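A.B. asks: mind folding the following:
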Amino acid sequence: MTAADAATAAALTAADTAAGHGERDSDSDSVVFSRLSVRYQAGLTHLMLNRPHRRNAIDLELAREILAATLLERTAASRCVLISGAGDHFCVGGDLKSFLGQPDLPEHLGAVTGYLHAAMARLAAMPAPLVVAAQGHVAGAGLGLACLGDVTVTESGSTFRSAYAAIGLSPDAATSYRLPRLLGLRRAQRMTLAGYVLPAEEAVDWGLCTESGPPGSALSRARAIAEQLAQGPTQAYGETNRLLAESSRRSLAEQLEDESLTLSRVARTPDAAEGIAAFLARRTPGFTGAASRPVSDDAACRGRPVSLPRPPVSGQEQPMSGQER
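C.D. replies: Got it, this is the predicted structure:
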């Protein structure tokens, strides 16, 4: 282990001790953290960043809570995940005010990104589609979360920016990975190096967002899409995302072989049989989603503190059981 890895591990251990725990809200099917709320409904998991007074800036505790939410069994069994931000802005990136008070900024940033990146890796590995409602100011790590979505909905008046170079830092939250793939290298360089601020309509034209609506519409539209996807063939969605993600790294022959093998595998699922039968009968299919582990009453849903394990030390490879988005 390098000195940097050891420092990061120490910071993550300290963060484990300091952060709060989520508990179930007795009045609804949800788990409430201090900076994040998680709501479950009909196969849909809604993660809402809940620091509107700070424009949902990500500090150490919020990063931990996002990871904790992805570790809950009900989240892992979701048929669709929706991410949104409370208030007028989705997420402006890291909480710079909290960073300034740290005695060792490199260690602290390693801790924050360790939790956030582990959470993003888990979300990307899920077969369930990920929908993001990105309104208002979207910057830094917030931009990374917006780029992670399979469907990202925005609204007029919103802006997207990298913002890292403006404060003398390099990117995180997979922005250096996702931006070139979504926008192309030159446009990614324009945003990250030149600091170009992308308005909502142009974000759709460039391929960063799926669609844009009138002011105030992003969350309702994203939720409608997420609810529809939550009733779909989850296993087929996951395999489709995996094939799309891996296509750029393969030859045509390799992709064709994987398509054939994957099609045969997905054809064994109950949703495939239901989809074909419904099509032939000219009725709406009743998909049930991919087979998954039984959902147990985890600690959060019993009202007890949620265990928040540390993610791997910075530099270790994250295990990926599914697609890379």
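
A.B. asks: every contact and neighbour count from this point should use C-alpha atoms.
C.D. replies: Noted.

A.B. asks: look up how far Glu61 lies from Ala133.
C.D. replies: Using Cα to Cα, to the nearest Å, we find Ala133 at a distance of 22 Å from Glu61.

A.B. asks: neighbour count winner among these two?
C.D. replies: Set Ala133 next to Glu61 and count neighbours by other Cα atoms under 10 Å: Ala133 wins out with 27 against 21.

A.B. asks: right, and the more buried one touches Val81 too?
C.D. replies: No: contact criterion Cα atoms under 8 Å: Ala133 and Val81 do not qualify, at 11.1 Å.

A.B. asks: run through who's touching stretch 273-285.
C.D. replies: The contact list for stretch 273-285 (Cα atoms under 8 Å, 6 or more residues apart in numbering) reads Ala267, Gly286, Phe287.

A.B. asks: Proceed likewise with the subsequent sequence, for comparison:
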Amino acid sequence: MASSNSVASSAAPDTAPDAALVTEINGVLTIAVSTAGAGNSLDDAGVAAGAQALREVARGSRNVGAVLLTGLGKNFCAGGNVRAFAGADDRPTYLREIADNFHQLVSALYEADRPVVVAAKGWAAGAGMSLVLHADVAIGSASTRLRPAYRGIGLTPDGGLTWTLPRAVGAARAKQIILTDRIISADEALQWGLLSEIVADDDVDSAALAVAETIASGPRHADAATKHLLSVSADNSLLEQLTLEARSISERAGLPEGIEGVDAFVGKRAADFTRGR
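C.D. replies: Okay, the predicted model is just below:
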């Protein structure tokens, strides 16, 4: 949850209603994890509303094909609201509550089982960096910067950063990044696989939305199954993974998306995966 000093602000938290923080258009569930207030720090209302919406996706009461995480200000997310930490009557209790709520959002991202796109514009520090590491597709620009930002305020990472970062960049590099509070440039993030694509500064939000909409218009159940295969691959042997892949592709072949996709290919037409939604 920690915040980068480079983007800290004394501005009052934004008072946007929860409805503006979670939207659903064209099959994309968009969650604003930060607002322009308090230096684009993690927004409590956005976290709570986002977790609730994602649980609805997991239960089947929301039918979406992709999740888009974004920030409403000039940055994606500068981490937790450190001024709120300082003002808490009981800091340990307050930080535990904030961390638990944040982790509910992270857990709900995985329970929803939908591809996650992040519009990583500007700073992604602390909790913001943690969320970028949970993306299936992360879009940034040349001005994007990632930073752990925890040790600068004497705290330890949350949001799963100590789990995701070593798996993304290797244990040695992850330790160096976190323990030196290294600022990661956009080029480094792209090279190390933390960002998927770099676009122009003003195009990050629109490019991320376009990716999310493209994913949402496709075979949603197949995408969810593919995401599951990718998520378990690190813990499986090759033979175990081959078994899972064979089972999955066989199952998909008998389901509406697989039938439509194969028939459309043979019929030389575009597949329509939206029928029946």
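
A.B. asks: TM-score for the pair, please.
C.D. replies: With the length set by TM-score structural alignment, normalised by the length of the second structure, the two chains reach a TM-score of 0.87; 260 aligned residues with a Cα RMSD of 2.1 Å.

A.B. asks: which of the contacts of stretch 273-285 of the first structure are buried?
C.D. replies: Buried members of these, counted by 16 or more other Cα atoms under 10 Å: Phe287.

A.B. asks: roughly how far does the aligned partner of Leu255 of the second structure in the first structure sit from Ala291 of the first structure?
C.D. replies: Alignment note (TM-score structural alignment): Leu255 of the second structure maps to Thr269 of the first structure. Remark: distance between Thr269 of the first structure and Ala291 of the first structure (Cα to Cα) = 8 Å.

A.B. asks: Asp104 of the first structure now?
C.D. replies: Between Asp104 of the first structure and Ala291 of the first structure the distance, using Cα to Cα, works out to 45 Å.

A.B. asks: the helix or strand hosting Gln235 of the first structure maps to which residues in the second structure?
C.D. replies: Using DSSP states H and E, Gln235 of the first structure maps to helix 234-246. Aligned using TM-score structural alignment, helix 234-246 of the first structure spans residues 220-232 in the second structure.

A.B. asks: Thr159 of the first structure pairs with which position in the second structure?
C.D. replies: Checking TM-score structural alignment: Thr159 of the first structure goes with Arg145.

A.B. asks: tell me the SS of the residue opposite Ala210 of the second structure in the first structure once aligned?
C.D. replies: Under the alignment (TM-score structural alignment), Ala210 of the second structure pairs with Ala224 in the first structure. Following DSSP: H, G, I helix; E, B strand; the rest coil, we place Ala224 of the first structure in the helix state.

A.B. asks: using the three-state scheme, assign Gln176 of the second structure.
C.D. replies: Three-state call for Gln176 of the second structure (three-state DSSP): helix.

A.B. asks: one step back: counting neighbours, go ahead and name the busier of Thr269 and Ala291 of the first structure.
C.D. replies: Thr269 (16 against 12).

A.B. asks: list the residues that contact the more buried one.
C.D. replies: By Cα under 8 Å, 6+ apart, the contact set of Thr269 of the first structure is Gln235, Ala290.

A.B. asks: from Thr8 of the first structure, how far out is it?
C.D. replies: Distance of Thr269 of the first structure to Thr8 of the first structure, given as Cα to Cα: 42 Å.

A.B. asks: which parts of the second structure are strands?
C.D. replies: Taking DSSP state E to define them, one finds strands in the second structure at 22-25, 28-34, 66-71, 116-119, 123-125, 137-141, 145-147, 184-185, 197-199.

A.B. asks: most packed of these?
C.D. replies: Greatest average neighbour count among the strands of the second structure goes to strand 123-125 (a mean of 31), per mean count of other Cα atoms under 10 Å.

A.B. asks: can you check which part of the first structure it sits on?
C.D. replies: Per TM-score structural alignment, the counterpart of strand 123-125 of the second structure in the first structure is residues 137-139.
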